[in-house]
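Novice: Coordinates only, no sequence provided:
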């Protein structure tokens, strides 16, 4: 499941661009906490700890406990803005996590049992169509990865979402089709050999004398 981490924050007494610029001058990151039928809360976070959390990976799928002046808020990051030139963290949006909070997130696809995939053992290539899968799931039980089993797949086969065992409560956002996550492509040499054989067969058919 998604990791849980902690951050500390203080309330921003004033909102607006001027207050946000002042926070950044003081090496703080302006942020807002919203959702769960409560009023939005403007806060500011220590820059170093916030940047480490963002650039450490998986930030948008981690549940975070923020201590705001002694009151703890359980949240999940929904968005953050970076300075386009310096990659400086400019602002963060957090969503409060309640008992029934459902979020839409992209979860990385993890491929297993490559050694039991006939297509790969025959020299095929794993062609990943979706490196991440967008799903709806409970905010307090976000999976780290979506496990995709390659066992038994041969050359030319595809792995579709219907073949993936999703964790309880996790549903793909695409529901109108059985979309492809990956395929097992034939190696270039085998494909070229097959094309040559097809061409020779066509040539023989053309050159074969008539029996009339």
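Specialist: Here it is on my side, so go on. Computed from a prediction, not measured in an experiment: that's the story for all the values here.
Novice: hey, let's count contacts and neighbours off CA atoms from now on
Specialist: OK.
Novice: where along this structure do the strands fall?
Specialist: In the chain, the segments counted as strands under DSSP state E are 4-11, 28-35, 38-46, 63-68, 71-82, 89-96, 102-112, 125-128, 132-138, 146-149, 158-160, 171-172, 180-185.
Novice: so can I have TSV of these showing mean neighbour count and distance to residue 192?
Specialist: As requested, the strands of the chain are exported to TSV (neighbours: other CA atoms under 10 Å; distance: least, CA to CA, whole Å):
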stretch	mean neighbour count	distance to residue 192
strand 4-11	16	50
strand 28-35	21	56
strand 38-46	18	58
strand 63-68	20	49
strand 71-82	16	47
strand 89-96	21	50
strand 102-112	17	27
strand 125-128	16	15
strand 132-138	18	31
strand 146-149	19	28
strand 158-160	19	21
strand 171-172	16	37
strand 180-185	20	13
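Novice: In TSV, list those strands along with distance to residue 56.
Specialist: Rendered in TSV, the data for the strands of the chain read as follows (distance: least, CA to CA, whole Å):
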stretch	distance to residue 56
strand 4-11	12
strand 28-35	17
strand 38-46	16
strand 63-68	14
strand 71-82	14
strand 89-96	13
strand 102-112	15
strand 125-128	24
strand 132-138	18
strand 146-149	20
strand 158-160	30
strand 171-172	26
strand 180-185	26
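Novice: Put this next to the previous one:
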């Protein structure tokens, strides 16, 4: 994705507030071997770009002073209740330095899985995955096929194939669960109830009456 940024001459709270009143968003670009650059962007164009998934998870081409710079979106500060971007941060990309990024997981095939046919509930526990890779290997998303997911089964990180050159960053969790297929709540409750019923019936069954004694002979 491409976007245009402009140099920002002034900084500070007052200058940023005046900039926002003119329909611009203040920002900064840092990283690499050069000093950080203060920038400003058109707010409306930025607002629409932020709605696109690729703007958050892929390498962006930023045009600044007629030159193209490869950057990553690193931080966005939003107004607490207004549809307003207060500030935005970008990081320059070095082709030889590995990136740490969160990329979305795109699940597919769920509707054709045995789990859905058995009326299971499929829970997407993880929707994005933190990865490490060189810029050239950065995927926009990671595709995960759920067409073989069965009732009661879980899909773990080691069950999926990551793109070439990409490794997952799990922060100590060796093999986290990504997806779980569980039985509906009513079905889970019915099973223990069915098991308990015979025991309850046994306790409730009346004791057999003792045989009547024959009257004593006079």
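Specialist: Nice, thanks for sending it over. Every value quoted in this text rests on a predicted model; they were computed, and no experiment measured them.
Novice: quick one on the thing from earlier: out of the strands of the first structure, nearest to residue 209 of the first structure?
Specialist: strand 180-185 (37.6 Å; CA to CA).
Novice: Where does the closest one end up in the second structure?
Specialist: Counting by TM-score structural alignment, strand 180-185 of the first structure pairs with residues 177-182 of the second structure.
Novice: Quick check: the aligned residue for residue 5 of the second structure in the first structure?
Specialist: Mapped onto the first structure by TM-score structural alignment, residue 5 of the second structure lines up with residue 9.
Novice: who touches residue 162 of the second structure in this structure?
Specialist: If you count contacts by CA atoms under 8 Å, 6 or more residues apart in numbering, residue 162 of the second structure has them with residue 142.
Novice: aligned partner of it in the first structure?
Specialist: Under the alignment (TM-score structural alignment), residue 162 of the second structure maps onto residue 166.
Novice: Equivalent analysis for residue 64 of the second structure, please.
Specialist: Superposed on the first structure with TM-score structural alignment, residue 64 of the second structure falls opposite residue 68.
Novice: contacting residues for its match?
Specialist: 8-11, 43.
Novice: Residue 57 of the second structure now?
Specialist: Neighbours of residue 57 of the second structure in contact, by CA under 8 Å, 6+ apart: 72-73, 101-104, 139-141.
Novice: quick one: the lengthiest helix in the second structure to strand 177-182, angle?
Specialist: The helix that spans the most residues within the second structure, counting by DSSP state H, is helix 185-204. Taking axes from the mean of the first three to the mean of the last three CA atoms, to 10 degrees, helix 185-204 of the second structure and strand 177-182 form an angle of 50 degrees between their directions.
Novice: Make CSV from the contacts of residue 68 of the first structure and add distance to residue 185 of the first structure to it.
Specialist: Rendered in CSV, the data for these read as follows (distance: CA to CA, whole Å):
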residue, distance to residue 185 of the first structure
8, 49
9, 50
10, 53
11, 54
43, 50
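Novice: If we only consider those, which is nearest to residue 114 of the first structure?
Specialist: When the contacts of residue 68 of the first structure are compared for distance to residue 114 of the first structure, the smallest value, 42.7 Å, is given by residue 8; criterion: CA to CA.
Novice: The closest one contacts residue 66, correct?
Specialist: Yes. Counting by CA atoms under 8 Å, residue 8 of the first structure sits close enough to residue 66 to count as a contact (5.4 Å).
Novice: Could you report the neighbour count for whatever residue of the first structure lines up with residue 45 of the second structure?
Specialist: Correspondence of residue 45 of the second structure to the first structure, assessed by TM-score structural alignment: residue 49. Using other CA atoms under 10 Å, residue 49 of the first structure has 14 neighbouring residues.
Novice: Pretty sure residue 49 of the first structure sits against residue 5.
Specialist: No. The pair residue 49 of the first structure and residue 5 does not pass the contact test of CA under 8 Å, sitting 10.8 Å apart.
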